[in-house]
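S.K.: With the sequence up front, the predicted model follows.
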Amino acid sequence: MRGVGPPRVEFLQRYVSLLLFIVLVLGGGLLIGYATLPDAWYASLAKPPFNPPNWVFGPAWTLLYVLISVAGWRTWVREPKGTTMKVWGAQLVLNFAWSPTFFGAKMMGPALVVIVLLLAIILLFIASAWNRDRLSGSLFVPYAAWVAFATLLNASLLWLN
């Protein structure tokens, strides 16, 4: 039975690393989300007619964070120190910065700058990953659509208030 040990260890290492990516991204996103829940300030803002109800954000972000995790993990397995992985890291930093800027500091203008940069970095990740790993690039497409919508929402809130 020679050769059975290492492949099993490699298999476990791969999927333990996936679990770590999910814990980092989903856990980090949930912690930041809970720390910066919409409060009376947000409730008092004039909102555009397309503003979704608050309950939509939790399930949407949970799904998106899983997709972000899988794309990041796949990129890390393929090229842990490559440009695409650095772009993935940059989007995560911007993603995690938006809620504290918008909800925590109540600074809609700077939050709009953060989310515009985030959308640009997401699109850069899709373009960078597309030819190397189309699945990773594809996993970011719903994320790009949601962040484009969130950018419009942030801009609308800034305009209306």
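M.R.: Yes, it's here.

S.K.: okay, CA-based contacts and neighbour counts for the rest of this
M.R.: Will do.

S.K.: So Phe103 versus Leu118, what's the distance?
M.R.: Using Cα to Cα, to the nearest Å, Phe103 is found at 17 Å from Leu118.

S.K.: ok, structure two:
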Amino acid sequence: MKLTTVLGTVAATATTALIGSIASRDVDSRWYRKLRKPDFQPPAAAFPVVWTALYADIAVTSAVAIDELTERGATEERRNYVGALVTNLVLNGAWSWVFFKGHRPVPATAVAALLTVSSADLARRTASANPVAGLALAPYPVWTSFATVLSGRIAQLNR
């Protein structure tokens, strides 16, 4: 893995984490505290732990995939991968803004669903470039699937 590639993917995921965390500070807001939440919602302390691990996973596995595609000379596939990664990170950061800042659980659920599709696609693309990296990224679409269900249930409970 090239240092420049991993620094780029780390910068991209760290920027996404920062953007999302700015909006997520509203977990202490009156609006959020008053929301009815499902019994299966993890404790608040779990979210930063899970997301930190996932962002590190995205950064490393994406760097591996990008370098692998570069070494193969798969220029178009590499460009498409980078586009898929950017799209994924935009969706990732957008969810917090729609949910926490926008106070819009239904649209946030739609963003989460798009993020899940994007995460599964990113894991597929990663596995195509490097099967081990793709396997390492598999928890990401699993978590975003769970997040979609959680968002949907919160939306349903708070109509």
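M.R.: Happy to help now that I have it. Computed from a predicted structure; not experimentally measured.

S.K.: picking that back up, which one of Phe103 and Leu118 of the first structure has more residues nearby?
M.R.: Each of Phe103 of the first structure and Leu118 has its neighbours counted (other Cα atoms under 10 Å); Leu118 has more, 25 against 19.

S.K.: The residue nearest in space to the middle of the second structure: what's it in contact with?
M.R.: The centre of the second structure sits closest to Asn92, judged by Cα atoms, centre = their mean, with a distance of 4.3 Å. The contact partners of Asn92 of the second structure, by Cα atoms under 8 Å, 6 or more residues apart in numbering, come to Thr16, Gly20, Ala112, Leu115.

S.K.: if I line the two up, what does it land on in the first structure?
M.R.: Counting by TM-score structural alignment, Asn92 of the second structure corresponds to Asn95 in the first structure.

S.K.: cool, and Ser24 of the second structure?
M.R.: So Ser24 of the second structure corresponds to Thr36, using TM-score structural alignment.

S.K.: what's the helix or strand for the residue nearest to the centre of the second structure?
M.R.: In this assignment (DSSP states H and E), Asn92 of the second structure forms part of helix 75-96.

S.K.: do Val50 of the second structure as well
M.R.: Assigned by DSSP H and E, Val50 of the second structure falls within helix 46-72.

S.K.: Which residues belonging to that helix are considered buried?
M.R.: Across helix 46-72 of the second structure, burial judged by 16 or more other Cα atoms under 10 Å covers 54-55, 57-70.

S.K.: didn't the match of Ser24 of the second structure look like it was pressed against Thr101?
M.R.: No. In this structure Thr36 of the first structure lies outside contact range of Thr101 using Cα atoms under 8 Å: 9.3 Å.

S.K.: Tell me where the first structure has helices.
M.R.: With helices called from DSSP state H, the first structure shows them at 5-22, 28-35, 40-44, 57-78, 83-99, 108-130, 134-139, 141-160.

S.K.: just the angle between the first one and helix 57-78, please?
M.R.: By that I understand helix 5-22 of the first structure. Relative orientation of helix 5-22 of the first structure versus helix 57-78 (axes from the mean of the first three to the mean of the last three Cα atoms, to 10 degrees): 140 degrees.

S.K.: buried residues in helix 5-22 of the first structure?
M.R.: Here helix 5-22 of the first structure shows Leu18, Phe21, Ile22 as buried, counting by 16+ other Cα under 10 Å.

S.K.: tell me which of the residues you listed is nearest to Pro48 of the first structure?
M.R.: Pro48 of the first structure lies nearest to Ile22 out of the buried residues of helix 5-22 of the first structure, by Cα to Cα, at 33.0 Å.

S.K.: can you tell me which residues contact that closest one?
M.R.: Ile22 of the first structure makes contacts with Tyr65, Val66, Ser69, Val70, as judged by Cα under 8 Å, 6+ apart.

S.K.: can you check Ser119 of the second structure too?
M.R.: Under the criterion of Cα under 8 Å, 6+ apart, the neighbours of Ser119 of the second structure are Asn88, Tyr140, Pro141, Thr144.

S.K.: okay but the first one is in contact with Ser118, surely?
M.R.: Yes. Applying Cα under 8 Å, one finds Asn88 of the second structure in contact with Ser118, separated by 5.6 Å.
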